[in-house]
Structure formats: structure tokens, C-alpha cells
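> this is a predicted model, with the sequence first.
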Amino acid sequence: MALQGTGMLIVATDIPAVEEEEFNRWYDREHVGERVGIPGFLSARRYIAVEASPKYISFYETEDFAVLSSPAYKQMLANQTPWSKAVMANFKNVQRQVARTTAGMGAGLGGAAAVIRLRPGDADAGKAREALKAVLAELATRDGTLAAHIMESDPELSKPLAEHKDAPKDAPEAKDWIVLVDTTSAAVAAAAAKAVASAALPGLTLIATGTYTLMWMLAKTEM
């Protein structure tokens, strides 16, 4: 869908099977609403993997990037609920990105999505961004592709939380760019991921692709 803000928090994780029911209950009954309720947060959406790792990924849209270092958000992080602390301690393979949404095209929220992780080098970020935008513009003309967005992580802020016991403190993905492509089906999402993965993108290294289906979304206007 067309995003309304320019900040994005992205959290991907696996969870042990024995903890999965409680994990989803916590996400759906406490965590999503708690985060969207923070001033400056606009929406949250949850996905589950069709063919991807980690299994779960969530996107939290904010009015702007500054919201993700705001006093209100920092206060929430410093005062996690007991339920949050207990569930987050079981996260595995956590990838947490605090990002700027630097480009977007199209409209609509699809039932499936492609998520592509790219790692920038030392080349001109502007040239890399323009090359990627050209690939996404072509994708946007294909049947079943609704919208596409580029999110560029901030290395200083893209770090695991204290509650993420299993996460390394200096993760290389802290500077990754995340591409999110909204589509009408998992098959279209897989084709979109393949198209980006096979494109010539100077200055960007492909790290991973994945296809997911949307579990649900909550907007601030619904609260």
C-alpha cells in the first residue's frame, strides 16, 4: 500500500515451536496494539513465511524517522511488560532494522509480499537507489504487483534489544536495505523476489529473498 510515513521499524524472527502459540498470542493481543499506540506510529503489519527465513516478519510504519528515537518510543523500550520480556527472550535469529523509507510506488495492501534484503557497499548510494527504483518501477507494471518500497537501515539504531538474548550485538544486517513488494499472491511475490535478485544492481549485494503472506494489519485510525 502507499505508505504515509517515512520511518519503518522491521523485526524478523524465528521462534521455537513449543513457544509459538504464546508468541502469536502476545503479538496479537498486546505487542502490536502497544506499538501502534506510541505517538508517531501509524500502523503495523505481520507476515508469516511461505518460503523465507526468519519465519515471521513485522513492519511498523512511523510518521518519520525521528519517531524511532523519540522519548515516547525509548520510554516504551525501557519499560517492557513482563509478558514482552518473557516472549522476546525466546526470539531466535532476530533481525531488527530501524530504517528510512526512501522510495515507494504503487498503492494497495496485498495478501502476500516479497521481502528482499540487500547490503550496500561503499559505492554511491544515490546511484544504487536509482538503479533499484528502476527495477521496482518495471515490477509495478506486472499483473498482481501492487506496491513496492525501499527501506534503508540506520546502522547506529538497527541493533537488537536487550530482551533479544540470542541476537549478536554487532550484526552485519544493521546497514541492510529492505525491499517490500506488496502482491496479490505468493506466486507473484516469488516472481518479484526473483526479478530483484537477478537484476544488475551496482553497489548492492543480494543477501536474501523471501515470500510471506499477510497475517494482519492494524492502523492507528482503528484504535
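The structure has been received and is ready for your questions.
> CA only for contacts and neighbour counts going forward, please
Noted.
> so for the longest helix belonging to the chain, what gets flagged as buried?
What stands out as the longest helix in the chain, according to DSSP state H, is helix 125-139. The neighbour-count check on helix 125-139 (16 or more other CA atoms under 10 Å) flags 128, 129, 131, 132, 133, 135, 136, 139 as buried.
> what's the answer for stretch 6-25, then?
For stretch 6-25, a neighbour-count test (16+ other CA under 10 Å) marks 6, 7, 8, 9, 10, 11, 12, 13, 14, 15, 23 as buried.
> from residue 199, how far out is residue 36?
Taking CA to CA, to the nearest Å as the measure, residue 36 falls 35 Å from residue 199.
> use this one as the comparison:
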Amino acid sequence: MTHAKTLQQHPDAPGELLIWTSVDPAYELDFNQWYDQEHMQERAAIQGFRWSRRYHSDTCARPYLALYQTDTLHVFTSEPYRLAFTKQTQWSERNFTHMRDTSRRVNAVTPLAGVGTGAAVALVCLQTLEQAQAAIELAQALIGAMDGVLAVRALCPDPVLSTPLPSEDVTTRKLEPFLVIETTSLLSAEAAKKWMADQLACPTERSHCFRLLWDLQSSELER
């Protein structure tokens, strides 16, 4: 994989949809069944999608994270995606009403260092594009310095494509970049999160670690 020296923010860059949410505890069972039995497959089957991944945190107030990577950002303006986004299933519509404090971001992806998918990720919430740019020089150093760190990528939200879901408070909404650090364990994710946050002077309480629930490759589905 080619690793960038500058942040990618153009529509030809790989895309990654991030959904980070909590859910009404009374409907959590249905929420998980919906994701596992319908929504992951539905999104992974859209033309141009590479994979869907689900994560969970035992310590974060917003414990559910879903990531979906696409060939380019253009996929999010394609007719297949438009149909999927504007014509949701009844099960999807029901679960959207039970989601709480949801962040929906459509991001341009910049691979910074390493390769692979880990058993856990650290999601480092940055405050500026300058911090994301600085992380380019730090990513390889992190992998070299710490066991269990596999890969680092930067996600930069597209302001036009990042349409909010109903449960997000748009009055406090900020489109800030993220780092996703792939690791072999939650222990490694915690250590990597702290290291990177310290290097970039980011408040560590704004970043969180998640364990992988499952990874669905689009190539595994019959379109």
C-alpha cells in the first residue's frame, strides 16, 4: 500500500463512512440484530463498497462504531448509494429513532503507515487538519515503537457528504478529522491512543478504543 505524504481530501480518494452512536437500552437487542442480520450486508453490497466493520466499546458513552470503506468518495454520490440512503428499510427507519447522539461522517481516507485489520482500533479524535497532517510523520514512528500496532489512517470529513442523522445535535456539530489505529488487542489500542494523543496534544478523553465485532468484505457477497 502507498502511504501519503499529504492529507487526501479530493473525491478520487478512498472514502470511509463512520457511524458512531449510542442506542436506547430498551431497543439494544433489536439494534444489534438489525446490524448483524440486515444493515452490514446491505451496505457492503452497494457498488463501490469494499467492506463493512462493526465495533463495540465497554467504556465509551457512545459504544457502537461502524466503518464502511469505499473505492472513492464518488461512491457516496452514486445512484446505488443514493437509493440505499434515501429508501431505507422499515427496520432501518425504526432503529434510527432509537439511536442516540449519533455522528455520521463521510471521510476521505489517507493511509499513513502499516497494513492490515486488527482485533481492535483506537479512534483518536483530532481538533484540526494541522494535527492530522502532523500525524503523517508520527504514524510510522508509532508502529516502530509499539508492539501490536498494525496500521494508521487519517479520516477527513467531507462537509457536503456528511449529512447528519436525526439524533445528532446540529447546533454543536463539528466536522473534525480522526485517526484510526489498527491494533492486535485493546491493550495495544489503549497504549497507541495515549501515545498519539500525547504527541499531538489532543485531550485523551476525546478518543476511545473499540474491539472488532465483525468484518464483512464486499467480495464475500454475491451482488
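Received the coordinates, thanks. Keep in mind that what you see is a predicted model, and the values were worked out from it rather than measured.
> need the TM-score from the superposition.
Superposed pair, TM-score by TM-score structural alignment, normalised by the length of the first structure: 0.87. Supporting alignment: 211 aligned residues with a CA RMSD of 2.2 Å.
> how about the buried residues of helix 125-139 of the first structure, which pair is most distant?
128 and 139 (16.9 Å; CA to CA).
> whatever residue of the first structure lines up with residue 64 of the second structure: how many residues sit nearby?
Under the alignment by TM-score structural alignment, residue 64 of the second structure pairs with residue 56 in the first structure. Neighbours of residue 56 of the first structure under the rule other CA atoms under 10 Å: 21.
> against the first structure, where does the lengthiest strand in the second structure fall?
The single longest strand within the second structure, with elements called by DSSP state E, is strand 99-114. Strand 99-114 of the second structure lines up with residues 91-106 of the first structure when matched by TM-score structural alignment.
> dump the residue contacts of the closest residue to residue 168 of the first structure other than its chain neighbours.
Distance criterion CA to CA, 6 or more residues apart in numbering; nearest residue to residue 168 of the first structure, sequence neighbours excluded, is residue 160 at 7.6 Å. If a contact means CA atoms under 8 Å, 6 or more residues apart in numbering, then residue 160 of the first structure has 94, 95, 96, 167, 168, 169 as its contacts.
> what secondary structure does residue 160 of the first structure sit in?
At residue 160 of the first structure the chain is in coil, as set by DSSP: H, G, I helix; E, B strand; the rest coil.
> mind checking how far the alignment partner in the second structure of it is from residue 97 of the second structure?
Matched by TM-score structural alignment, residue 160 of the first structure corresponds to residue 164 in the second structure. Residue 164 of the second structure sits at a distance of 13 Å from residue 97 of the second structure (criterion: CA to CA).
> excluding chain neighbours, what is closest to residue 13 of the second structure?
In space, residue 13 of the second structure is closest to residue 72, 5.1 Å off (CA to CA, 6+ apart).
> for residue 87 of the first structure, same thing?
Leaving aside its sequence neighbours, residue 87 of the first structure sits nearest to residue 23 (CA to CA, 6+ apart; 6.1 Å).
> then residue 103 of the second structure?
residue 20 (5.1 Å).
> would you list every one of the strands in the first structure?
7-14, 41-51, 56-62, 92-106, 112-120, 145-153, 177-183, 204-219.
> for residue 72 of the first structure, find the nearest of the ones you listed.
Closest among these, using CA to CA: strand 41-51, at 10.3 Å.
> what residues sit buried inside that closest one?
41, 42, 43, 44, 45, 46, 47, 48, 49, 50.
> list the helices and strands that strand packs on?
helix 32-36, strand 56-62, strand 204-219 (3 or more CA pairs under 8 Å, 6 or more residues apart in numbering; DSSP states H and E).
> out of these, which is the most enclosed?
Counting by mean count of other CA atoms under 10 Å, strand 56-62 has the highest mean neighbour count of these, with a mean of 23.
> and that one, what does it pack onto?
strand 7-14, strand 41-51.
> and the first one, which stretch of the second structure?
Following TM-score structural alignment, the partner segment of strand 7-14 of the first structure in the second structure covers residues 15-22.
> mean shift of that stretch relative to the first structure?
In the superposition with the first structure, the average deviation recorded for stretch 15-22 of the second structure is 0.3 Å (mean CA distance after the TM-score superposition for the first structure).
> what's next to that stretch, contact-wise?
61-73, 75, 99-109, 155.
> mind running it again at 7 Å?
If you take CA atoms under 7 Å, 6 or more residues apart in numbering as the criterion, stretch 15-22 of the second structure is touched by 62-73, 99-109.
> starting at the chain centroid, how far to it?
5 Å (CA atoms, centre = their mean, to the nearest Å).
> measure residue 221 of the first structure to residue 45 of the first structure for me?
14 Å.
> repeat that for residue 190 of the first structure.
For residue 190 of the first structure, the distance to residue 45 of the first structure - CA to CA - is 19 Å.
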